[in-house]
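Colleague: my questions concern the predicted model and sequence given below.
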Amino acid sequence: MNRVITGLACAGAFFLLVCAAALLLVASAPPAIEAPRNVFDFTTLRRDPTDIDLPTLRRYPARDGEQLAYRYYDSIANRILIFVHGSTYHSAGYHALASFLSLNGAAKVVLPNLRGHFQSGRRRGDIDYIGQLEDDLVDLIQFIRDEHLEGPITLGGHSSGGGLAIRFAGGPRPDLVSNYLLLSPIIPGSPSVKEGTAGGWASLHRRRLYGLLFLDALGIHGFDGLPIITFNKPVKYWDGTETLSYSYRLNVSYHPRYGYADDIEALGDKALVLVGVDDEAVDADALRALFASRAPHSQVVSLAHINHFGIFTDRGVLQRIAEWLRGVPSDEGTKHPS
């Protein structure tokens, strides 16, 4: 009996020691701030987010009662494209893509402002729990169906938005969409992310991340709202609507699950993946190799002379996307959430 008690005491002491170490990592100072770098060519995207040609922000109800923002682009097409923005910005940055696809009869386009971003949610850069962004997308689909839009749904996204679309494919409700459009998707931890920081775009508090991952494995979530990542957007390109840091729970929810393989495999043959050879954040060759091993039946295309922003602004790329949307089967992705 004494040996049992001693063993339990030692195990308990070891557990407390490991938890204390994790808490020290969580409380550690963030990495030094690097000198600002214009990683991407923001001059190609500068626009006033209140431009009069932008559709007015609308609202849809999430399951917690929060009214989240989105923009809607009507079209003669039956298909519906829900397209998720990349990190820091919001729907206004994808106006050119949505306008082109809707006006050219490829899809009705819905551009959500994710919770934790401009005009969506109560706290900029944070959400309530890991997985809430997926729940918000399910609620958006429910709202779309309640508005009597019955066409098949394509879920798409750029950069981190593409990562969220991959996460959705590996989640509980992939039956709600017919296929996926991934533009330069960010998959943290994979060889496809240049330098591990998207080419210097992101600064990750790695010690805090490791501590929070351990605590989460134990079911301890009280520290998930702490900031974990900041973004290197030069001040001269700020317009006041960007979100320049994310909490742990928002950042984790925005990408495929750690390990990422299962989420990618869940795409099957339902994804079109486009990436520019000149992408500053994503290694095109590494991304192709990753999909070849995990989702070999998805279509992955590397585009010459295209960078991270050109993948959703270049007219030739937009034409390719429109042709794909018009040609994909329409017999799935018409379910209603239940």
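Modeller: Alright, I've got the coordinates.
Colleague: going forward, measure contacts between C-alpha atoms and count neighbours the same way
Modeller: Noted.
Colleague: what comes up buried for the longest helix along the chain?
Modeller: Secondary structure of the chain per DSSP state H: the longest helix is helix 2-27. By neighbour count with 16 or more other Cα atoms under 10 Å, helix 2-27 contains the buried residues 19, 22-23, 25-26.
Colleague: with stretch 127-134 instead?
Modeller: The neighbour-count check on stretch 127-134 (16+ other Cα under 10 Å) flags 127-128, 130-134 as buried.
Colleague: dropping in the other structure now:
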Amino acid sequence: MFARKHPDTESIHFGWREAVAYARTALFFLTRKRPKLSLTALSRMSAMDVRTLPPIRRFTASDGETLAYRTYHGPEERQIVMIHGSACFGDQLHKLARHIAEESAATVHTIDMRGHGHNARGSAPAESYARDVGEFCAHLKQHPARPQVILAGHSAGGGLVLNAAYGPYVRNIDGMLLLAPYLGIASGSLRPYFGGWLVGIAWLKLAATAALNLIGVTRFNDRPLVAFDREACLHDPRFVREWSFDTLLGFGPGMTRPASAEMLDFRIPMLLISGDRDECFRPDRYKSVMDRIAPWASIQLFPGLGHWDILADNGVATFCVNWLERQFAIEQRVQRGKTKDAKIA
């Protein structure tokens, strides 16, 4: 168990620009029929062999809350922090994490974010999600091996990865791996109701909560507002059934705006991977969005794969290993570290 005090950060901002984006998304959803998510979408995840799961460990955040995580041991010089998607949990990342570690590409940590997986259920302040990730990365940077830290996220976890990069957290991040990521409510890459993964949205409550946030009232942000496909979730009690406004904001990258000046200066390696049959997002829209966020990022689409397939596909895992070895070779780490230190100074 470890704790790390992170530098002070601003709370997540919710202003008129964000409110308009939510209103447009509501109109987009309401004018389209909600698709039914095929239960086969999660079939490869359900068939995953979890008998080799590493033991649960605990990370203590600066506010005293603890988060469950698992560690897949590989080279200490490269460390990956993997974040799950909406309503999900870290164990879904097991096959990909294990493959990367067994191929000696990196040590991998899969985290259950607050209110998910092995952590107590319920909402948490929106800013706590990115802060937890930043503190975890800062701790890893203290390792004597001076590791490169790569932040990876699937679906809404990809949004959280980008959220963590909009501020001082990027100082502890050497690269990003986005797995079928959620790129923001206004990105234009969403399918209606996220392909059926969302089955219920309390539109009036959502509008009222957003309006209150515009005047600085956040006391209702912890109330459930969206519900996920219960039929898909019932086969595993670790799925979360509902999300609050705080969780929606915490896992989202904010508006699809250019990244912070720090992130642009660093131009850290970024890879976006998606299946071309993604149920939740529009893979064909990823390039136009990434051109605004991080135009240097690499994008790889895998034919025939859906939203959750990429977490259990051997081809995707091998591609990730090769990318890690190309971008984060040990001999390159010292030079990249010197460049980053100079820019921070």
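Modeller: Perfect, I can see it now. Quick caveat, the model's predicted, so the values are computed rather than measured.
Colleague: please enumerate the strands of the stretch 201-345 of structure 2.
Modeller: Taking DSSP state E, counting those that start in this stretch, the strands of the stretch 201-345 of structure 2 run over residues 224-228, 242-244, 270-275, 298-302.
Colleague: what's the mean distance for the helix or strand that comes right after the longest helix of structure 1 versus structure 2?
Modeller: Following helix 2-27 of structure 1 in sequence order, the next helix or strand is strand 58-61 (DSSP states H and E). Relative to the matching residues in structure 2, strand 58-61 of structure 1 has an average distance of 0.6 Å after the fit, by mean Cα distance after the TM-score superposition for structure 1.
Colleague: T243 of structure 1 pairs with which position in structure 2?
Modeller: Under the alignment by TM-score structural alignment, T243 of structure 1 pairs with V240 in structure 2.
Colleague: make CSV from the strands of the stretch 201-345 of structure 2 and add mean neighbour count to it.
Modeller: Putting those into CSV (neighbours: other Cα atoms under 10 Å) gives the following:
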stretch, mean neighbour count
strand 224-228, 20
strand 242-244, 21
strand 270-275, 22
strand 298-302, 16
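Colleague: isn't E18 of structure 2 up against M255?
Modeller: Yes: E18 of structure 2 lies in contact with M255 (Cα atoms under 8 Å); the separation is 6.7 Å.
Colleague: how close does the host helix or strand of T110 of structure 2 sit to structure 1?
Modeller: In this assignment (DSSP H and E), T110 of structure 2 forms part of strand 107-111. When structure 1 is superposed, strand 107-111 of structure 2 averages 0.4 Å from its matched positions, counting by mean Cα distance after the TM-score superposition for structure 1.
Colleague: what are the ranges of the helices in the stretch 1-150 of structure 2?
Modeller: With DSSP state H, counting those that start in this stretch, the ranges of helices along the stretch 1-150 of structure 2 come out as 16-30, 43-46, 94-102, 126-141.
Colleague: buried ones in the first one?
Modeller: The neighbour-count criterion (16+ other Cα under 10 Å) identifies 18-19, 21-23, 25-26, 29 as the buried residues of helix 16-30 of structure 2.
Colleague: tally of neighbours for M176 of structure 2?
Modeller: Residues within reach of M176 of structure 2, counting by other Cα atoms under 10 Å, total 23.
Colleague: in contact with it, which residues?
Modeller: By Cα atoms under 8 Å, 6 or more residues apart in numbering, M176 of structure 2 lies in contact with 150-152, 161, 268-271.
Colleague: what do you get if the cut-off is 7 Å, keeping everything else the same?
Modeller: By Cα atoms under 7 Å, 6 or more residues apart in numbering, the residues touching M176 of structure 2 are 150-152, 269-271.
Colleague: just K141 of structure 2 next, same as before
Modeller: Neighbour list for K141 of structure 2: 147, 172 [criterion: Cα under 7 Å, 6+ apart].
Colleague: hmm, try it at 8 Å
Modeller: With contacts defined as Cα under 8 Å, 6+ apart, the neighbours of K141 of structure 2 are 147-149, 172.
Colleague: got the residue ranges for the helices in the stretch 151-300 of structure 2?
Modeller: Counting by DSSP H, counting those that start in this stretch, the segments of the stretch 151-300 of structure 2 that form helices are 156-165, 203-214, 230-233, 245-251, 261-266, 286-293.
Colleague: quick check: chain neighbours aside, which residue is closest to the counterpart of L204 of structure 2 in structure 1?
Modeller: When structure 1 is aligned by TM-score structural alignment, the residue opposite L204 of structure 2 is R207. Ranked by Cα to Cα, 6 or more residues apart in numbering and with sequence neighbours excluded, the top spatial neighbour of R207 of structure 1 is L25, at 5.2 Å.
Colleague: what's the answer for V170 of structure 2, then?
Modeller: Per Cα to Cα, 6+ apart, closest to V170 of structure 2 is M263, 6.6 Å.
Colleague: so what's the one you found up against?
Modeller: Shown in contact with M263 of structure 2 (Cα under 8 Å, 6+ apart): 165-166, 170.
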